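*Asks:* the following comprises the amino acid sequence and a computationally predicted model.
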Amino acid sequence: MAQIIDGKAAAGRIRDLVKDDVDKFRSVTHRTVGLATVLVGDDPASEVYVTSKRRLSRQAGIEDHHRRLSADAGQDEVAAVIDELAEDDAVSGILLQLPLPKHLDSKALIDRIPWQKDVDGLTTTSAGLLARNAPGLRPCTPLGILALLRAEGIDLSGVSAVVVGRSELVGKPLAQLLLQQNATVTVTHSRTRDLATVTRTADIVIAAAGIPHLIGAEHVKAGAIVIDVGIHRSANGLIGDVDFEAVSPITSRITPVPGGVGPMTIAELLRNTIQAAKIQT
């Protein structure tokens, strides 16, 4: 059976480091660290995520600057809130919770966030800094995945990695981060022909397509490492993009759902927030 990669434990260690870092930052600079979360509408999943992010940020000593807007808030109203937070020196990082209501232009709103406060790493400027391998803030989930692999002592240099999914939130930035660690990277997506033939060549398979149980036993070679980014509600509880029961006997290591990548995303958000505070100082 595969070794289970414990994201909860790894995330807890990162949060402890962040708390120490926040305390040191305050003592040296006499400035606070603050995270502003912006929630538009009443999507239940988004509300749960934001509540968790706010709770864990407070536990790490990060001040909570939350903004809640109604589902019918207009583009200009949301933009004004982001502009206000951008000018507020007490706010180190700004997180615009996605998805937004359909009438809003999310890309335009994200790009109003100064890159120095872009703790989600999603602005056009942040994407450019990542592409150039220049200092900046990176998307949290890809950072969490790399942190998990480091915690497992996995050397990515020369390793064959297949990323299943090409989203701007996970797939694309993750592929770039893996390349920067000298991995040999293949990105697959909904138009990939014979997905299993591609994924079976990989030392590491990272499933981030947003399709429940997309990855089965036929997609993974013996001894591969499997990272499951997906999370979906089912009649049997939360499941991922990977069929855990079918795949885990084949792999050497695998992340569970829940308790794998999810906790790492929030931990890296907190780490990005203290990093943003340092950049601004």
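*Replies:* On my side now, so go ahead. Note that the structure is a prediction, hence the values are computed from the model and not measured.

*Asks:* when you work out contacts or count neighbours from here on, use the C-alpha atoms and nothing else.
*Replies:* OK.

*Asks:* who's in contact with stretch 194-202?
*Replies:* 160-162, 188, 205, 218-221, 224 (Cα atoms under 8 Å, 6 or more residues apart in numbering).

*Asks:* ok, and here's another one to check against it:
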Amino acid sequence: MAAGAKIISGLEVSAAVKERVKKAADELVRTTGVQPCLATVLVGDDPASATYVGSKQKTAKELGIATRDHRLAATFKQHELLELIDLLNRDPQVHGILVQLPLPAHIDEFSVINAISPLKDVDGLTPYSAGMLQNGKAHLKPCTPSGVMELLDYYNIDPAGMDAVIINRSNLVGKPLVFMLLERNATVTVCHSRTKDLEKKLQSADLVITAVGNRQRFTLTADMVKEGAVVIDVGTSRHQGKLAGDVDFASVREKASWITPVPGGVGPMTIAMLMRNTVSAASAIAAGAGVQR
């Protein structure tokens, strides 16, 4: 193992975040009588999505956050879903709205996400939230990228001046990370399936964040990583019967100065940051914060 190579533990950091969130939720109830409430919306019966929603609700309850569970048939129509979101937007006892993605093919995800009130957008995915993030003014930021930044901060890994390579260009991970890292003075390159000379770009990176999620299509190996790089693995897939990330962990760990495992790395952070966003939204709503649309 390279000297100083260390594990970035999402289990440890998420526990610290959740402890702070529980204290904040309790304090909000004590001082205002407002209990933070997260409404989850699941359309269809995808087992993985159902598991994710169940885990989010379980964590919420552990932290003193109330939940509203909306499980809808796959045949639920788009206009019906938009009507439900409108009801949740106007419900003063609901502070966060999470629509579990992906949605069935007959429903337009953009229209549904855009219908969520920015005040209750705990996933940080509405066009309003995306625009505020781009301008460095976002109150609610996407959970997984926020989790990545929280990991860096916890371990005092300063991205300022780093050459960072992100292998992902999605609205969920890659694009928000660009703005978060730029705000922290990193130099950012975004790579994807059409990128030329990917390995060359990776070999010069001080910070690699990979979120492909398909080991058959892409695996980050030791020859792609320069000595002392920080490696953050956001990808999840089944590999040889086990949950794995994008990174060939054993070999890359020999060269990286810091590395996240899968499981136990970025994954736990996503739910922790969702809980933090929910309490932040409840606090802002309780304080009468407004959003111009």
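*Replies:* Ah, there it is. Being a predicted model, the structure only gives us computed values, none of them experimental.

*Asks:* can you give me the TM-score here?
*Replies:* Here the TM-score for the pair of chains, by TM-score structural alignment, normalised by the length of structure 1, is 0.98; 281 aligned residues with a Cα RMSD of 1.0 Å.

*Asks:* which one of the contacts of stretch 194-202 of structure 1 is nearest residue 259 of structure 1?
*Replies:* residue 205 (17.8 Å; Cα to Cα).

*Asks:* check contacts around that closest one.
*Replies:* Here residue 205 of structure 1 is in contact with 161-164, 199, 220, 224-227 (Cα under 8 Å, 6+ apart).

*Asks:* quick check: the farthest pair among those residues?
*Replies:* Using Cα to Cα, the two most remote members of the contacts of residue 205 of structure 1 are 164 and 224, lying 14.6 Å apart.

*Asks:* same drill for those two, tell me which one is more crowded.
*Replies:* residue 164 (29 against 23; other Cα atoms under 10 Å).

*Asks:* isn't the more buried one up against residue 174?
*Replies:* No: judged on Cα atoms under 8 Å, residue 164 of structure 1 makes no contact with residue 174 at a distance of 10.5 Å.

*Asks:* and the corresponding residue of structure 1 for residue 276 of structure 2, how far is that from residue 261 of structure 1?
*Replies:* Here residue 276 of structure 2 is matched to residue 271 in structure 1, going by TM-score structural alignment. Computed with Cα to Cα, to the nearest Å, the distance linking residue 271 of structure 1 and residue 261 of structure 1 is 15 Å.

*Asks:* how about the helices in structure 2?
*Replies:* All helices of structure 2, identified by DSSP state H, fall at 10-32, 47-62, 78-90, 109-115, 127-134, 143-154, 174-183, 198-203, 249-252, 267-286.

*Asks:* most tightly packed of the ones you listed?
*Replies:* Highest mean neighbour count among the helices of structure 2 (mean count of other Cα atoms under 10 Å): helix 267-286, with a mean of 24.

*Asks:* now the helices of structure 2 in JSON lines, with distance to residue 97 of structure 2?
*Replies:* JSON lines is the format used below for the helices of structure 2 (distance: least, Cα to Cα, whole Å):
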{"stretch": "helix 10-32", "distance to residue 97 of structure 2": "17"}
{"stretch": "helix 47-62", "distance to residue 97 of structure 2": "12"}
{"stretch": "helix 78-90", "distance to residue 97 of structure 2": "7"}
{"stretch": "helix 109-115", "distance to residue 97 of structure 2": "10"}
{"stretch": "helix 127-134", "distance to residue 97 of structure 2": "14"}
{"stretch": "helix 143-154", "distance to residue 97 of structure 2": "13"}
{"stretch": "helix 174-183", "distance to residue 97 of structure 2": "19"}
{"stretch": "helix 198-203", "distance to residue 97 of structure 2": "37"}
{"stretch": "helix 249-252", "distance to residue 97 of structure 2": "35"}
{"stretch": "helix 267-286", "distance to residue 97 of structure 2": "9"}
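
*Asks:* wait, which of the ones you listed is closest to residue 71 of structure 2?
*Replies:* Going by Cα to Cα, the one of those nearest residue 71 of structure 2 is helix 47-62, 8.9 Å.

*Asks:* quick one: average offset of the closest one versus structure 1, please.
*Replies:* After superposition onto structure 1, helix 47-62 of structure 2 sits on average 0.5 Å from its aligned residues (mean Cα distance after the TM-score superposition for structure 1).

*Asks:* give me the range in structure 1 that that helix lines up against.
*Replies:* Helix 47-62 of structure 2 covers residues 44-59 of structure 1 once aligned (TM-score structural alignment).

*Asks:* ok, now stretch 113-129 of structure 2?
*Replies:* Residue span in structure 1 matched to stretch 113-129 of structure 2, by TM-score structural alignment: 110-126.

*Asks:* now the terminal residues of the matching stretch, how far apart.
*Replies:* First-to-last residue span, stretch 110-126 of structure 1, Cα to Cα: 11 Å.

*Asks:* contact partners of it?
*Replies:* So stretch 110-126 of structure 1 is contacted by 79, 82-83, 86, 92-96, 107, 127, 136-140, 168-169, 269, 272-273, 276-277, 279-280 (Cα under 8 Å, 6+ apart).

*Asks:* thinking again about what came up before, so the match of residue 276 of structure 2 touches residue 18, yeah?
*Replies:* Yes: applying Cα under 8 Å, one finds residue 271 of structure 1 in contact with residue 18, separated by 5.9 Å.

*Asks:* map residue 173 of structure 2 onto structure 1.
*Replies:* So, by TM-score structural alignment, residue 173 of structure 2 is matched to residue 170.

*Asks:* how close does residue 14 of structure 1 sit to residue 264 of structure 1?
*Replies:* 8 Å.

*Asks:* so what's residue 38 of structure 1 up against?
*Replies:* Taking Cα under 8 Å, 6+ apart as the test, what residue 38 of structure 1 contacts is 66-69, 94-97.

*Asks:* change it to 7 Å
*Replies:* Listed by Cα atoms under 7 Å, 6 or more residues apart in numbering, the contact set of residue 38 of structure 1 reads 66-68, 95-97.

*Asks:* please apply the same query to residue 227 of structure 1.
*Replies:* By Cα under 7 Å, 6+ apart, the neighbours of residue 227 of structure 1 are 205-207, 254-255.

*Asks:* burial count for residue 126 of structure 2?
*Replies:* 23.

*Asks:* excluding its backbone neighbours, what's nearest the residue nearest the centre of structure 1?
*Replies:* With distances taken as Cα atoms, centre = their mean, residue 141 lies nearest the centre of structure 1, 1.8 Å away. Of all residues not flanking residue 141 of structure 1 in the chain, residue 265 sits nearest, at 4.6 Å (Cα to Cα, 6 or more residues apart in numbering).
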